[in-house]
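In: Starting from these lines, generate the structure:
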Amino acid sequence: MSIANTVRANAQYHSHLLSQLGELDYVPSALENQRPYIGELEAQYKTLKAKLDKSVQKTQKERKEHEAMRDSTTRRLAHKLTGKKEKFEKKASKEERDYVEALEEEMKVRNNLEMNEQMIAEAKATLADLEEKIKTYDHLKRDLADLYNSIFEGPTQEFPRDDEIEQQLRYVEEIYHNVQKRLNNESRVADILGQAEGELRRCNVFMNEALSYSTYDMFGGGGMADMMERNALSNAQNRASTAQMLITQARQLSPQVKSIGNINIAQG
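Out: Next comes the predicted model:
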């Protein structure tokens, strides 16, 4: 059988292999990107974990000092008797403020760490999926190579330029691989930025909520309105911090992503 007839006889099988490979073309470059991406996330986890440990220690220290000042009846009475009640109350207020700020910082770091852990879990699940798909991809590539070898191995007088065309194919495949790798990377960046946008939208919701409580407080809402306002502001700061962390992650993957700067929300 001539090569041309052999090609025609295997045309359907060849089309099937190409179709299956086309669906998995993204896998090699995606897998190549995925492992370093997980490494970056895990490095970020270590940094956040160390930061959280320090934040927890600071919160515990500030809480003890705040509670000691708050519950010290003797010291309160002594300051009152010596005419230093105002000084005592000012110091007690500072201790409370320091404790609240430390607690808010701890919650912010804890929130970022939880987001990081979620991203690691998702990235590892994606890695496992890619590792399964690469097996199928490699098997299909071998089947395609076997098909080509069975047809074109040895002298091919009917196709005198097949070696030249094969070299051109390798060159084009290399270009395609690099483009696919970049596409996979930019797709991941787009996903991360989408998550960041969602966090900023939630931040805006909490900011509006805080504004509502603040307005209510101005018209006699009392301590409950003030507490709800602070809670909303704290939630807004957490969402903003998570968005910043996500954008930092995106910037590590793509130089096209610009910084949005620090978002510091006054806590009322």
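In: make it CA atoms for all contacts and neighbour counts henceforth
Out: Fine.
In: Longest helix in the chain, by number of residues?
Out: In the chain, taking DSSP state H as the definition, the longest helix is helix 85-152.
In: Tell me which helix or strand comes right after that helix.
Out: Counting by DSSP states H and E, the element after helix 85-152 in chain order, helix or strand, is helix 162-216.
In: and the longest helix of the chain, what does it pack onto?
Out: helix 3-9, helix 11-24, helix 27-71, helix 73-81, helix 222-253 (3 or more C-alpha pairs under 8 Å, 6 or more residues apart in numbering; DSSP states H and E).
In: centre of the chain versus the last one, how much separation?
Out: Meaning helix 222-253. 16 Å (C-alpha atoms, centre = their mean, to the nearest Å).
In: thinking again about what came up before, so which of the helices and strands packed on helix 85-152 is the most packed in?
Out: Most buried of those, by mean neighbour count (mean count of other C-alpha atoms under 10 Å): helix 222-253, with a mean of 21.
In: relative to helix 85-152, how tilted is that one?
Out: Angle, helix 222-253 to helix 85-152, by axes from the mean of the first three to the mean of the last three C-alpha atoms, to 10 degrees: 30 degrees.
In: So what angle separates the directions of helix 222-253 and helix 27-71?
Out: 150 degrees.
In: what angle do helix 222-253 and helix 162-216 make?
Out: Using the same axes, to 10 degrees: helix 222-253 against helix 162-216 is 170 degrees.
In: Helix 222-253 packs against which elements?
Out: Using 3+ C-alpha pairs under 8 Å, 6+ apart, helix 222-253 sits against helix 85-152, helix 162-216.
In: now with 6 Å?
Out: helix 162-216 (3 or more C-alpha pairs under 6 Å, 6 or more residues apart in numbering; DSSP states H and E).
In: Please generate a structure for the following sequence too, so the two can be compared:
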Amino acid sequence: MLFPPSYGESVLIPRFRTRPYETPSPTTYINTDVCTFTEIAMADIRTRILEAADAHISLISQMSDLEHAPFTLEQQSKYLADLKKTLTSLKTELEKLRKITSKERKGHQDLRDSFARRYAHKLTGRSEKFVSKIEKEEREYLDALHNERAAEEKERYLEDTIAETENRVAELTTQTNQYVNLKEQSEQLYKKVFDGPTPEFPEEDQMEVAVQHAKDFFAEAQSRCNSDQEAEKLMFKAEKSVARAVKFCDEALSASSWDVWGGGTVADMIERDNLSKAKSTVSQAQMLLGQAIDLQDAIGPFDTVKVAGGHTTEIFLDNPVSDYEFHKKVKETYVQMRLLHQKVQLELQAQRGRALDSKNNMEDAKAQLAAARGELEKVRREVFERVTGISCSTGTPPAYDAMDSPPALDPDEILVA
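Out: The predicted structure is shown next:
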């Protein structure tokens, strides 16, 4: 096939050109494309950072002002709870003191105002003893009155302190909500700016991966914790059911012993009624145990208890031999049920330990996730600082001083002598 001259010149002739005029190799073109893409990506993220700089500085500044609020709120909430608990105890003690004061007042007044007693003591020459008794009653009354008034003063102090602390807690709650809202805005801003790979800032990509791993680890730990806690609840219910089944078997065994010695139809009815209840109850327990094992395969295994049973017609055709044979079956059921109960109790204790370990692991994973998120936020702030040249550090607000609030009363101070 013949080609037009123009096509031959553009395609065929370059094959015979000398080396200085050769076209660039394909590899060179690929490298140029990659470098161009990277430069575009770096320019794009820098643009996003610069565009978000003002909003970022504003958020960081506001968050810095409120950063103390969550911790202080937690601290003040505990302080308020302690104050209220102390006030409740004080009110109970104050009621007792008021009764003592009332009793002492009445005794003092009765003795002081008793003309007959005073005259009788005067006639017998024992007036000094009477006066001493009056003074003793008066001292006891005054001591009781002093204790009551001291407790009332403490009550007023606590009520005022509680009112002040409640106002503080309300203020801190508002600040904490604002801080949480700003935190969410900050996370959304970071997500928008740093969405996708950031080759110019590899430390940011590394921390993103670390945070994702921490999230996965926490999700797994939380799932394991939830499963172990649910398994513990199921084991607890199963233990209660097996305990009831043991009780029914015990009552059936007593009725069976009575039947062997001539208990008759009544003993047979009691025996089989309790065995029926035991069978139903242990069946429920086995279902619960199966659900617990599905959640935690370390639980079990458990032996199946075959509850003794017989035909209803045996009640009307019983005899000492059949009664004794059935008594042995009931006794075997009782023994098996006791062994099952012991096994369930041991497994319940073991599962409680696993649930506690799972909870601790979840808390550790939660702390690791929080630390990873904090480190990622720190890295992103540093990236903002490098790109914009503006420091994101606005200074840390002064730490909350617990002495700013009035101290709670020591519990021992409530017990007035």
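In: Give the burial count for Leu127 of the first structure, as a bare number.
Out: 19 (other C-alpha atoms under 10 Å).
In: Now do it against Arg188 of the first structure, distance only.
Out: Separation of Leu127 of the first structure from Arg188 of the first structure (C-alpha to C-alpha, to the nearest Å) stands at 13 Å.
In: quick revisit: how about TSV for the helices and strands packed on helix 85-152 of the first structure, with distance to Arg182 of the first structure added?
Out: Output for those, formatted as TSV (distance: least, C-alpha to C-alpha, whole Å):
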stretch	distance to Arg182 of the first structure
helix 3-9	34
helix 11-24	16
helix 27-71	8
helix 73-81	66
helix 222-253	10
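In: quick one, which of the ones you listed is nearest to Tyr216 of the first structure?
Out: Proximity to Tyr216 of the first structure, assessed across those by C-alpha to C-alpha, is greatest for helix 222-253 (6.7 Å).
In: And Gln34 of the first structure, what's its match in the second structure?
Out: Counting by TM-score structural alignment, Gln34 of the first structure lines up with Gln76 in the second structure.
In: Correction: the previous question concerned Pro160 of the first structure.
Out: Under TM-score structural alignment, Pro160 of the first structure pairs with Pro202 in the second structure.
In: what sits against its match?
Out: Residues near Pro202 of the second structure by C-alpha atoms under 6 Å, 6 or more residues apart in numbering: none.
In: Residue in the second structure paired with Asn10 of the first structure?
Out: Checking TM-score structural alignment: Asn10 of the first structure goes with Ala52.
In: where's that match relative to Asn181 of the second structure, distance?
Out: 18 Å.
In: Which of those two has more residues huddled nearby?
Out: Ala52 (17 against 13).
In: What separation is there between Asn231 of the first structure and Glu131 of the first structure?
Out: Applying C-alpha to C-alpha, the value for Asn231 of the first structure to Glu131 of the first structure is 44 Å.
In: Equivalent analysis for His66 of the first structure, please.
Out: Counting by C-alpha to C-alpha, the gap from His66 of the first structure to Glu131 of the first structure is 53 Å.
In: Leaving aside the residues adjacent along the chain, what's closest to the spatially most central residue of the second structure?
Out: Geometric centre of the second structure, nearest residue: Lys359, 8.9 Å, by C-alpha atoms, centre = their mean. Closest residue to Lys359 of the second structure apart from its sequence neighbours, by C-alpha to C-alpha, 6 or more residues apart in numbering: Cys225 at 5.4 Å.
In: just checking, what residue in the first structure corresponds to the one you found?
Out: Aligned against the first structure by TM-score structural alignment, Cys225 of the second structure finds no counterpart at all.
In: can you tell me the helix or strand for Cys225 of the second structure?
Out: Going by DSSP H and E, Cys225 of the second structure is in helix 202-260.
In: counterpart of the helix or strand just after that helix in the first structure, which residues?
Out: Using DSSP H and E, the helix or strand that directly follows helix 202-260 of the second structure along the chain is helix 264-295. Aligned using TM-score structural alignment, helix 264-295 of the second structure spans no residues in the first structure.
In: One more: stretch 353-368 of the second structure?
Out: By TM-score structural alignment, stretch 353-368 of the second structure lines up with nothing in the first structure.
In: Residues contacting the helix or strand hosting Glu413 of the second structure, please?
Out: Using DSSP H and E, Glu413 of the second structure sits within helix 411-414. Identification of contacts with helix 411-414 of the second structure by C-alpha under 6 Å, 6+ apart yields Leu90.
In: can you rerun that using 7 Å?
Out: With C-alpha atoms under 7 Å, 6 or more residues apart in numbering as the contact definition, helix 411-414 of the second structure has outside contacts at 86, 90.
In: now do stretch 19-36 of the first structure
Out: Taking C-alpha under 7 Å, 6+ apart as the rule, stretch 19-36 of the first structure contacts 127, 130, 133-134, 137, 140, 177, 180-181, 184.
In: change it to 8 Å
Out: 123, 127, 130-131, 133-134, 137, 140-141, 177-178, 180-181, 184-185 (C-alpha atoms under 8 Å, 6 or more residues apart in numbering).
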